[in-house]
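[1] sequence-free structure coming up:
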């Protein structure tokens, strides 16, 4: 199923500028429109004078114009719309994604994707902070891409962290992205085994084999992924590491995108991001996509 439109936040910062360019390229590859949001918190604006509030909105519209022009240069012919968000940044992006998304996925448009920069401006002009990406990734019902690092030449690979077969939606998103960008897909499963267990229990080898087998979700999913994406080069790897997050951050040095899942347990309240996803979002060297599921 094709992906849907792309919504990106801007605040005029360098991080937001990279996010806009990434989002423009992604929207063009999807043959879908791009919607750019610049948030102005009305709770703050209402405490300002009418003249100051008017100037704040003018600045927001100016930033949107600059972002739209940059997106057009990156992807000529791309359909672009803009919006001055009337809520805090994360809320504005989530609402824009909900209103931009198709009423139901179709043959030509699937779920919307939100794109944000990893850091925004500080001080009074803050529109996108690091916390905005984390909040959006934890609360969105659609994929969220946090554009980290500096713009680099393509590395030719999308890396997806796989925990078990429940990550099928995450792998599909990664596969579709790799297919559009004509790069390879790497399924990566990581597991941790305490070194000192062997000195404490005679069945350490049995435990090790059981843990490794359970962790090898990428191996078990390889055949089905190759069947879904027959024209895509797909590799898989099971890695024993002291830190799964550290391995994924290291993998981001050689990737165009790292894709992770965000599971929402039953009766879950609040952000759904686990420790690994949170750490990768904070330290990755390339854009990171968080795909909600489960």
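    Structure's in. What do you need? Please read all numbers here as calculations on a predicted model, not as lab measurements.

[2] drop to CA atoms for contacts and neighbour counts, all remaining ones
    OK.

[3] what are the ranges of the helices in the stretch 151-294 of the chain?
    Listed in chain order, the helices of the stretch 151-294 of the chain (DSSP state H, counting those that start in this stretch) span residues 168-181, 204-215, 217-228, 244-252, 275-283.

[4] between the longest one and helix 217-228, how many degrees?
    It stands for helix 168-181. The directions of helix 168-181 and helix 217-228 differ by 50 degrees, with axes from the mean of the first three to the mean of the last three Cα atoms, to 10 degrees as the criterion.

[5] same deal with the fourth one?
    For helix 244-252 and helix 217-228, the angle between their directions (the same axes, to 10 degrees) works out to 40 degrees.

[6] structure B:
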């Protein structure tokens, strides 16, 4: 399905499974998303067999293979029961989970991960695989959060920092259109970053930027109800987390920054994938240039 107005094309949906309950929920959510898009669903199990060769016996590795294939079959059966007409494919990968998912999405599409994996640290709100995928992927990534079978709110929320988020907002608009939902644009000014500045006194242009983005989206999606709000706080993330209570999906530019051990998520982005009350979609914005986390 292609949006000819902005050239935005939503591809297939790729979801990772590992046997955990959050991954099961993510697979079912991903099947709903694939059905909405009328695109295939690809289910991936990253066994990391290649990384285990030196430390496990052949019998252990065969058990891993058998368990992985059984998990893939069971997940595929569950989503086919939910969406009988959905095209579903499965992939057993020998690589680690994060690498397996990135490779599966190399030709485009959207990656979906659960908010927690099989690790023993239950206090971690997002598993290490989910964070690695979110930080390094060059395709959209959705971290499935919120309650299972929760009633829809009829709203897609888009976090807007500046005009460079227009592509992110287009993704949000397409998601809202598919859900027959409204679109809410929200810009949050970090008051601590504006204290004492002349730009703060002059209104710093953010209201004008938000209005311009909203008008562009209304032109491209004339049948979509679009609202635009500005808020200010000492914590951008806390405002967005609270706003996510009233949304079915939060879409934001997933800024990644280079670090000593690879790319990492920006502070606000990191907080949202840990604490939002609905699924969070990160639209990749890879840049080595510094950029404010204020939304």
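    Okay, I see it. Just so we're clear, the structure is a prediction, and the values are computed from it rather than from any experiment.

[7] related to what we said a few turns ago, how about CSV for the helices of the stretch 151-294 of structure 1, with mean neighbour count added?
    Output for those, formatted as CSV (neighbours: other Cα atoms under 10 Å):
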stretch, mean neighbour count
helix 168-181, 20
helix 204-215, 14
helix 217-228, 16
helix 244-252, 21
helix 275-283, 19
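
[8] Tell me which residue of structure 2 lines up with residue 27 of structure 1.
    By TM-score structural alignment, residue 27 of structure 1 lines up with residue 34 in structure 2.

[9] what comes into contact with the helix or strand hosting its match?
    Using DSSP states H and E, the secondary-structure element containing residue 34 of structure 2 is helix 21-37. Residues outside helix 21-37 of structure 2 that contact it (Cα atoms under 8 Å, 6 or more residues apart in numbering): 1, 10-17, 40-41, 43, 75, 78-79, 82-83, 86, 112-117, 144, 148, 178-179.

[10] List the superposition-based mean deviation of that helix with respect to structure 1.
    Helix 21-37 of structure 2 differs from its equivalent in structure 1 by a mean of 0.8 Å after superposition (mean Cα distance after the TM-score superposition for structure 1).

[11] Specify the next element, helix or strand, located C-terminal of that helix.
    Beyond helix 21-37 of structure 2 in the direction of the C-terminus, DSSP H and E gives the next helix or strand as strand 41-46.

[12] Which strands or helices does the following helix or strand past that following strand pack on?
    Moving toward the C-terminus from strand 41-46 of structure 2, the next helix or strand (DSSP H and E) is helix 49-52. Using 3 or more Cα pairs under 8 Å, 6 or more residues apart in numbering; DSSP states H and E, the elements in contact with helix 49-52 of structure 2 are helix 58-82.

[13] circling back: tell me which of the helices of the stretch 151-294 of structure 1 lies nearest to residue 261 of structure 1.
    When the helices of the stretch 151-294 of structure 1 are ranked by proximity to residue 261 of structure 1, the top entry is helix 168-181, at 5.7 Å, counting by Cα to Cα.

[14] which residues sit against the closest one?
    2, 29-30, 157-160, 162, 184-185, 187, 225, 229, 232, 259-261, 291-293.

[15] chain center to it, what's the gap?
    Mean C-alpha position of helix 168-181 of structure 1 versus that of the full chain (Cα atoms, centre = their mean, to the nearest Å) differs by 12 Å.

[16] How about stretch 150-157 of structure 1?
    On Cα atoms, centre = their mean, the centre of stretch 150-157 of structure 1 falls 16 Å from the chain's centre.

[17] Flag every buried residue along it.
    residue 157 (16 or more other Cα atoms under 10 Å).

[18] hmm, who's touching that stretch?
    Around stretch 150-157 of structure 1, the neighbours that count as contacts under Cα under 8 Å, 6+ apart are 18, 178, 182-186, 254-257, 285-286.

[19] ok, now stretch 49-64 of structure 2?
    47, 94-96.
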